[in-house]
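Here is a sequence with its predicted model. Questions after.
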Amino acid sequence: MGKLIYDGMEVEFDDRALVHLQIVIGSKLRRGEGFFFSWHDSSSIGDGRSSVWLHDNIPLYFKYYGSKTPALNRDWLEALTSSANSGQGLLLMAEPVPAAGAAPDAGSGPDAE
């Protein structure tokens, strides 16, 4: 489980989800676009839903617990990006199953050389 730390708030996400979020969020913030980011809370904190307004003027930190960057799922990146560009903002959704025969995008994560 990794952490997204934003304006003093810490939220845990699976490293695999977090790397996909980092790419989508980074893309939006590089363009100076603020937007809502929403996710479903775990049952340990009430099983509800949370949202936060993300803006490029507030520091954002991604902390991964695994040492390897997970392979990327292009379909998930596209779905998350489409969500981020919608009026509701970025909604973390379940990872779609990759298309048959599609290879993961190895080495294209945030720390790839």
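In hand now; what should we look at?

Please count neighbours and contacts with C-alpha atoms only from this point.
Will do.

need the longest helix for this structure.
Longest helix in the chain by number of residues (criterion: DSSP state H): helix 15-30.

quick one: buried residues of it?
By neighbour count with 16 or more other Cα atoms under 10 Å, helix 15-30 contains the buried residues 15-26, 28.

For the residue most central in space within the chain, list the residues it contacts.
What sits nearest the mean C-alpha location of the chain, by Cα atoms, centre = their mean, is residue 21, with 1.4 Å. Taking Cα atoms under 8 Å, 6 or more residues apart in numbering, we find residue 21 in contact with 80, 92.

contacting residues around the next helix or strand after the longest helix of the chain?
Per DSSP states H and E, the first helix or strand lying C-terminal to helix 15-30 is strand 35-40. Taking contacts as Cα under 8 Å, 6+ apart, the residues outside strand 35-40 that touch it are 47-55, 84, 88-93.

next up, a second structure to put side by side with the first:
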Amino acid sequence: MGQFIYDNTAKIELEDRLLAHLQVVIGTKLRRRECFFFTWKEDTSVGGGRRSVWLNPHTPMQFKYHGSRTPQINPAWLDALAYTANQQTGLYIIREPEGVSAAALGSQSADLA
């Protein structure tokens, strides 16, 4: 399990593969200087509920991976996550779309520009 750490005040544990996809989507939006909310469900070990943070280019954040290998990027998942990030509610975690063949994934990463 990797971690997304926001301003040393908010932390969420995520699978490395999901974390890699979030990093691409968040990085793309912040490179464009687009600010937005990122919301996730808190683990019951920290009280449960939801947490939302306002992502902007000026707040430090870290993507800490457990493994040393870069996960394969699924362009369809990037598109789906980017779609949520562009809505009023902001970015939230969704499942990886099913039915995308491994051959279609290759080792490519989607250009969200």
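Good, I have the coordinates. Since the model is a prediction, treat every value here as computed from it, not as a measurement.

For residue 64 of the first structure, state which of the buried residues of helix 15-30 of the first structure is nearest.
residue 15 (6.0 Å; Cα to Cα).

How about the contacts made by that closest one?
Contacts of residue 15 of the first structure (Cα under 8 Å, 6+ apart): 1, 2, 64, 65, 66, 70.

Identify the residue of the second structure aligned to the fifth one.
For residue 66 of the first structure, the aligned position in the second structure is residue 67, judged by TM-score structural alignment.

For residue 95 of the second structure, give its distance to residue 9 of the second structure.
The gap separating residue 95 of the second structure from residue 9 of the second structure is 26 Å, by Cα to Cα, to the nearest Å.

and if you look at residue 50 of the second structure?
From residue 50 of the second structure to residue 9 of the second structure the distance is 15 Å (Cα to Cα).

Most distant residue from the centre of the first structure?
No residue in the first structure sits farther from the centre than residue 101, which is 24.5 Å out by Cα atoms, centre = their mean.

Show which residues not belonging to stretch 79-94 of the second structure make contact with it.
Stretch 79-94 of the second structure is contacted from outside by 22, 25, 36, 37, 38, 39, 40, 112, using Cα under 8 Å, 6+ apart.

Any of those residues buried? List them.
Buried members of the contacts of stretch 79-94 of the second structure, counted by 16+ other Cα under 10 Å: 22, 25, 36, 37, 38, 39.

any chance of those residues in TSV, plus distance to residue 107 of the second structure?
What follows is those, written out as TSV (distance: Cα to Cα, whole Å):
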residue	distance to residue 107 of the second structure
22	17
25	17
36	28
37	29
38	27
39	28
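
Quick one: the helices in the second structure, in order.
Using DSSP H, helices in the second structure cover 16-31, 75-85, 102-105.

Just put these in a markdown table and tack on distance to residue 60 of the second structure.
Below are the helices of the second structure laid out as a markdown table (distance: least, Cα to Cα, whole Å):
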| stretch | distance to residue 60 of the second structure |
| --- | --- |
| helix 16-31 | 12 |
| helix 75-85 | 19 |
| helix 102-105 | 31 |
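
from the middle of its chain, how far away would stretch 31-50 of the second structure be?
10 Å (Cα atoms, centre = their mean, to the nearest Å).
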